[in-house]
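>>> Compute the structure for the input listed below.
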Amino acid sequence: MVRNSHPEHGLTDLLLLSSPKDIVRDTLITLYLQKFAVLIVYVDDIVLSGDDQAEINQLKQRMGNELEIKDLGNLKYFLGMEVARSKEGISVSQRKYTLDLLTEIGMLGCRPADTPIEFNCKLGNFDDQVPVDKEQYQRLVGKLIYLSHTRPDISFAVSAVSQFMQAPYEEHMEAVKRILRYLKTTPNKGLMFRKTNKKAIEAYTDSDWAGSVVDRKSTSSYCTFVWGNLVTWRILSDLHQGCETPLKLFCDNKSAISIANNPVQHDRTKRVEIDRHFIKERLDSGSICIPYIPSSQQIADVLTKGLLRPNFDFCVSKLGLIDIYVPT
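Okay, here's the model as predicted:
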């Protein structure tokens, strides 16, 4: 925590301490020295992490020379996110945020739901619908968007309801309440980042076909695992982590896999020629491979469509979401 007693010192002053190849993006400051250090900055709250305690201590001392700071110890709570450590790894959840949201809107005692969105649900705009309070709708969806940062199990449902922020109707509000009823069932769920020696990168991709009833656009999704834990490509790039084996892009469409691996171009595939060649180059270089996976095991399905509970529970478990507060 940075105290406000030295307003003459801005955060940009600290950036002069870094080497030219350091990366600075808005609230993320990354120092690439012999060791690795990263600062996440939000107003006067800072998270400092790295791979060497001596480097971390030195950086804290240098910051303390410029600003009045308070060391709160190991990270436990940051911007509504609860962080906990165990022998298995590090968990990130938003239990308090979830319960506070349900209490605020009077749904703490609501009827729970097994999934955040109904199976094969298609939301749209129709003339016979009744409009609802737009400000309340936007506020609720905004809170759900923030919650989805640690809850990928609600990402698709939140994405669906966020498309109607400008003109919400009763159908859309009912979909929002469905998400809240699901959160009532699962307030303790959070992401677990487990300790592992598995040095592999795996990705799952999925897409529906013109699934939107409004504009007939398709919904595409992917989820990426590094060392068995759910991450994003942006984080992977910033951390400069390599991979000992080709990146596995699991796909449940055999035709798409055949097109990607086929060196012969056909008239029927000329519309995707540029994208196909980009993928083919990656396949030829050995940086990726595209193994087939049955649709029943396609984890990315949970990010593109509403699923029945058995399929939904399977995907959620594979994403690394667990009940943080269940004794192990």
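>>> rest of the way, CA atoms for contacts and neighbours
OK.
>>> in this protein, which spans are helices?
11-15, 53-66, 95-104, 134-147, 155-161, 170-185, 233-238, 254-261, 273-285, 309-318 (DSSP state H).
>>> how about the ones you listed in TSV, adding distance to residue 42 and mean neighbour count?
Listed next are these as TSV, based on distance: least, CA to CA, whole Å; neighbours: other CA atoms under 10 Å:
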stretch	distance to residue 42	mean neighbour count
helix 11-15	11	13
helix 53-66	15	14
helix 95-104	18	16
helix 134-147	15	17
helix 155-161	24	22
helix 170-185	27	20
helix 233-238	18	11
helix 254-261	43	15
helix 273-285	37	14
helix 309-318	30	16
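>>> With distance to residue 24 added, can I get the ones you listed in CSV?
Shown next, in CSV, are the helices of the chain (distance: least, CA to CA, whole Å):
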stretch, distance to residue 24
helix 11-15, 8
helix 53-66, 16
helix 95-104, 29
helix 134-147, 23
helix 155-161, 28
helix 170-185, 35
helix 233-238, 11
helix 254-261, 36
helix 273-285, 29
helix 309-318, 33
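>>> of those, which approaches residue 83 most closely?
helix 95-104 (10.7 Å; CA to CA).
>>> and residue 140, what is it in contact with?
residue 176 (CA atoms under 8 Å, 6 or more residues apart in numbering).
>>> do residue 91 as well
82-85, 190-193, 324.
>>> And this one, please, so the two structures can be compared:
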Amino acid sequence: MVYKFIFLYVDDIILTDNDHNAIQSLLHDLHSTFALKQLGQINLFLGIQVQHTPQGLFLTQAHYAATLLNTAGMTDCISSPTPLAPTSKSKPSTDQPFQDPSLYRRLAGSLQYLSITQPDIAFATNRACQHMQSPTVQNFQDIKRILRYIKGTINFSLPIVTGDLQLQSYSDADWA
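Here you go, the predicted structure:
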């Protein structure tokens, strides 16, 4: 099986292929048209750190998460075991408006970006982002809950390893 990927963002490019000659050929073609600087193995791309291990690659945004916790003033907070309270319901809130909507939007948007390497916060973050127009104090408490979860999982990473590429799914639904 042959895998070829080209990731491009403004002036950053990542090339990957399981055929070394194909990469060299593409690099030669690109060099003939553009001025390129080859930096070797990837270590950082768009704020995502790439850690190389014998098992594969691990993507992490630990530095970004730490910066986000600092922005929210939660560097010394107690961690939470889950990003969303178990009894959370999506219902219209009659809570008072949050006094700094721009802070709420900034934190919610940052959490969206963090979900690239921490997909476990995607649902809770999506729920928080549904209140960007007029966030309430309770909505901000929900954001703080996600941030407390991030505090406890700051060193988690997303693995990219070789192996079986067969898609599997599981369900605990009872259709009886």
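>>> And the TM-score between them?
After superposition, the two chains reach a TM-score (TM-score structural alignment, normalised by the length of structure 2) of 0.91; 175 aligned residues with a CA RMSD of 1.8 Å.
>>> Just the closest of the contacts of residue 91 of structure 1 to residue 39 of structure 1, please.
residue 83 (16.3 Å).
>>> hang on, the earlier thing: ok, and the most crowded of the contacts of residue 91 of structure 1?
residue 190 (25 neighbours; other CA atoms under 10 Å).
>>> Please identify the residue in structure 2 that aligns with residue 28 of structure 1.
Counting by TM-score structural alignment, residue 28 of structure 1 lines up with no residue in structure 2.
>>> burial count for residue 28 of structure 1?
14.
>>> dump the residue contacts of it.
38-41.
>>> Now go through the contacts of residue 91 of structure 1 and say which are in strands.
Counting by DSSP state E, the contacts of residue 91 of structure 1 place 82-85, 190-193 in strands.
>>> ok, residue 83 of structure 2 - contacts?
120-121, 124, 145-150.
>>> again, 7 Å this time
121, 124, 145-146, 149 (CA atoms under 7 Å, 6 or more residues apart in numbering).
>>> circling back to that earlier point, is it possible to get a markdown table of the ones in strands among the contacts of residue 91 of structure 1 that adds distance to residue 114 of structure 1?
What follows is these, written out as a markdown table (distance: CA to CA, whole Å):
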| residue | distance to residue 114 of structure 1 |
| --- | --- |
| 82 | 24 |
| 83 | 26 |
| 84 | 26 |
| 85 | 28 |
| 190 | 16 |
| 191 | 19 |
| 192 | 21 |
| 193 | 24 |
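>>> Quick check: the residue positioned nearest the centre of structure 2 vs residue 46 of structure 2, distance?
For structure 2, the residue nearest the mean C-alpha position is residue 116 (2.3 Å; CA atoms, centre = their mean). Separation of residue 116 of structure 2 from residue 46 of structure 2 (CA to CA, to the nearest Å) stands at 11 Å.
>>> Tell me the residue in structure 1 aligned with residue 122 of structure 2.
So, by TM-score structural alignment, residue 122 of structure 2 is matched to residue 155.
>>> Would you confirm that its match contacts residue 148?
Yes. Counting by CA atoms under 7 Å, residue 155 of structure 1 touches residue 148, with 5.6 Å between them.
>>> how far away is the closest residue to residue 24 of structure 1 other than its chain neighbours from residue 226 of structure 1?
Ranked by CA to CA, 6 or more residues apart in numbering and with sequence neighbours excluded, the top spatial neighbour of residue 24 of structure 1 is residue 30, at 6.3 Å. Distance, residue 30 of structure 1 to residue 226 of structure 1, by CA to CA: 20 Å.
>>> higher neighbour count, these two?
Using other CA under 10 Å as the criterion, residue 30 of structure 1 and residue 226 rank with residue 30 on top: 23 against 19.
>>> if I look at the aligned residue in structure 1 for residue 29 of structure 2, how far off is residue 176 of structure 1?
In structure 1, residue 29 of structure 2 lines up with residue 62, judged by TM-score structural alignment. Relative to residue 176 of structure 1, residue 62 of structure 1 is positioned 47 Å away (CA to CA).
>>> next one: residue 235 of structure 1
30 Å.
>>> if we can go back for a sec, in CSV: the contacts of residue 91 of structure 1, plus distance to residue 261 of structure 1.
Output for these, formatted as CSV (distance: CA to CA, whole Å):
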residue, distance to residue 261 of structure 1
82, 44
83, 43
84, 44
85, 43
190, 38
191, 35
192, 35
193, 34
324, 42
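>>> wait, which of those is closest to residue 123 of structure 1?
residue 190 (27.3 Å).
>>> who touches the closest one in this structure?
91-93, 150-151, 321-324.
>>> thinking again about what came up before, which one of the helices of structure 1 lies nearest to residue 113 of structure 1?
Among the helices of structure 1, helix 170-185 sits nearest to residue 113 of structure 1 (CA to CA), with 4.5 Å.
>>> Check what contacts that closest one and list those residues.
108, 110-117, 129-132, 137, 161.
>>> Check the mean deviation of it from structure 2.
For helix 170-185 of structure 1, the mean deviation from structure 2 after alignment is 0.6 Å (mean CA distance after the TM-score superposition for structure 1).
>>> Now do that helix: which range of structure 2 does it align onto?
Counting by TM-score structural alignment, helix 170-185 of structure 1 corresponds to 137-152 in structure 2.
>>> Noted, bye for now.
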